[in-house]
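Trainee: Got a sequence here, can you build the structure:
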Amino acid sequence: MIFQLGEKLIDFTPFILSFKLAFIVTVILLIISIPYAYFLSNTKSKIKPFLEAITALPIVLPPSVLGFYLLILLSPNSLIGSVFYDLFNIKLVFSFEGLVVASCIYSFPFMTQPIQSGFESIPKSLIEASYVSGKGKVITLFRVILPNMKPFLLTAIVITFAHTIGEFGVVLMIGGSIPGKTEVASVAIYNYVEMLDYKSAHIYSAIMLFISFIVLFIVYFINYKIKRKVNDLY
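Mentor: Below is the predicted model of the structure:
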């Protein structure tokens, strides 16, 4: 998808790929993170610190390190890579599917940690009152707990979406830079700088800056509205 901006032709395909990737990753991680974060917030097991450390590892690991090990993990010669190729004829390296898998791993803590904080913020008395009234764990989760932690869910969803859009190192190592397939917006900016096409790099960067600001503004604005409603109630 190409648009003309003044005398410059701008290909918006990398942005479409970025949004597509971010949407798929956010949906997958939301489904996975809710039960996982619920388990972490309620478990008293001795392995909880270990699980939390593993979950947070992508935050502190350099993208090049994580990307390197994911490249090995998802290669056709690995167990995971060979299973995907043999069963689904999908190569996880240098493919959009590989970007989805890698981005899910890299963005996992950005979805899980806010949701875990949300679960831990719910008063135990509220949960106990739900049990006393005859509601089971599943009904309590979806009708009592989740509705009372909307700001945390919103933050997790938006931050995960924005983080996936802006990721560079991991997606470059796993997906490379295949136009129309794995060349997302962040990689396209890098390529323009490499070609000394600073005008295109500036336009792409400005669009990314605008998107990032709007995403963060939406999070803070909605959270502000929710907090005002809560304060008005009490």
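Trainee: Could you use CA atoms for every contact and neighbour count after this?
Mentor: Fine.
Trainee: For the one residue sitting closest to the centre of the chain, list the residues it contacts.
Mentor: The centre of the chain sits closest to residue 160, judged by CA atoms, centre = their mean, with a distance of 3.1 Å. Contact analysis of residue 160 by CA atoms under 8 Å, 6 or more residues apart in numbering lists 22, 26, 107-108, 110-111.
Trainee: residues of the top helix by length along the chain that come out buried?
Mentor: The longest helix of the chain (DSSP state H) is helix 198-233. In terms of neighbour count (16 or more other CA atoms under 10 Å), helix 198-233 has its buried residues at 200-201, 204-205, 208, 212, 215, 219, 223.
Trainee: helices or strands up against that helix?
Mentor: On a contact count with 3 or more CA pairs under 8 Å, 6 or more residues apart in numbering; DSSP states H and E, helix 198-233 meets helix 150-166, helix 185-194.
Trainee: For the comparison step, fold the sequence that follows:
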Amino acid sequence: MTGFAAEIGPPILLTLELAAVTTLLLLLMGTPLAWWLARSRAPWKEAVAAVVALPLVLPPTVLGFYLLVLLGPDGPGGWIAGLWGARTLAFTFGGLVIGSVLYSMPFVVQPIRNAFEAFGERPLEAAATLRASPLDAFFSVALPLARPGLLTGAVLGFAHTVGEFGVVLMIGGNLPGSTKVLSVAIFDYVETMQWGRAHAVAAGMAAFSFAVILLMTLLERRSRAARA
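Mentor: As a prediction, the model looks like this:
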């Protein structure tokens, strides 16, 4: 068991690091995007929303394949990596972050957009009558009111990144210490017929998924109680 703990430790830490970095980036990028989707009257905003939601229905291997092309040595990722002397962003932690951000984006943007749309115009109009600038109203009124959506998006984004497999396998492979996350570790154990270790990791991830669902239910119930 000690050997197994030492072996599974790096994938656990790498998975948590990937999920944390991805969630932070998604909140920073997804919140203004969700605000624009909630407030804009542009006729093409739903086309943008559809692009954001595409990973919900697109097979992970399809997204992973195109990311592999874009991040590889012959794509834009190769040119960017060349700035510090590397050949590619594929099969690197940076490549995993890019893929995870794109793949988990709808799980963060949609709850935040729903939260922005839920409180309507009146709080912002009240802030405007108090001479609050649009930026001030966003930070002092919109964000506090949308806090349940932000929490939901953060939890979903983190959990979805922890559990993703197809995209990270396509663009990251199975490099210990660099790209071997928990979902890939399970695949590796099954391939090598190490059923006990596969069961242990899978059971841990199933328990984590249950905890996420329970947390989401409690957050939703608390949000409803606060609005009542």
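Trainee: Mind putting the helices and strands packed on helix 198-233 of structure 1 into TSV with distance to residue 78 of structure 1?
Mentor: Formatted as TSV, these follow (distance: least, CA to CA, whole Å):
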stretch	distance to residue 78 of structure 1
helix 150-166	25
helix 185-194	26
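Trainee: tell me the most buried of the ones you listed?
Mentor: Highest mean neighbour count of those: helix 150-166, a mean of 22 (counted as mean count of other CA atoms under 10 Å).
Trainee: all helices for structure 1, in order.
Mentor: Along structure 1, counting by DSSP H, helices occupy 13-42, 48-60, 63-74, 79-88, 96-121, 124-132, 137-140, 150-166, 169-175, 185-194, 198-233.
Trainee: In structure 2, which residues correspond to the first one?
Mentor: Structural correspondence for helix 13-42 of structure 1: residues 10-39 of structure 2, per TM-score structural alignment.
Trainee: now stretch 125-141 of structure 1
Mentor: Under TM-score structural alignment, the match for stretch 125-141 of structure 1 is residues 122-138.
Trainee: Show me the contact partners of the matching stretch.
Mentor: Residues contacting stretch 122-138 of structure 2 (CA under 8 Å, 6+ apart): 141-142.
Trainee: what do you get for stretch 46-54 of structure 1?
Mentor: Taking CA under 8 Å, 6+ apart as the rule, stretch 46-54 of structure 1 contacts residue 40.
Trainee: and if we set it to 10 Å?
Mentor: For stretch 46-54 of structure 1, the surrounding residues in contact (CA atoms under 10 Å, 6 or more residues apart in numbering) are 37, 39-42, 55-57, 109, 112-113.
Trainee: In those, which residue is surrounded by the most others?
Mentor: Neighbour tally across the contacts of stretch 46-54 of structure 1 (other CA atoms under 10 Å): the maximum, 28 neighbours, falls on residue 112.
Trainee: Quick check: the gap between it and residue 186 of structure 1.
Mentor: Taking CA to CA, to the nearest Å as the measure, residue 112 of structure 1 falls 24 Å from residue 186 of structure 1.
Trainee: try residue 138 of structure 1
Mentor: Distance from residue 138 of structure 1 to residue 186 of structure 1, by CA to CA: 40 Å.
Trainee: picking up where we left off before, go through the match of helix 13-42 of structure 1 and flag the buried ones.
Mentor: Judged by neighbour count (16+ other CA under 10 Å), stretch 10-39 of structure 2 contains these buried residues: 10-12, 14-20, 22-23, 25-27, 30-31, 33-35, 37-38.
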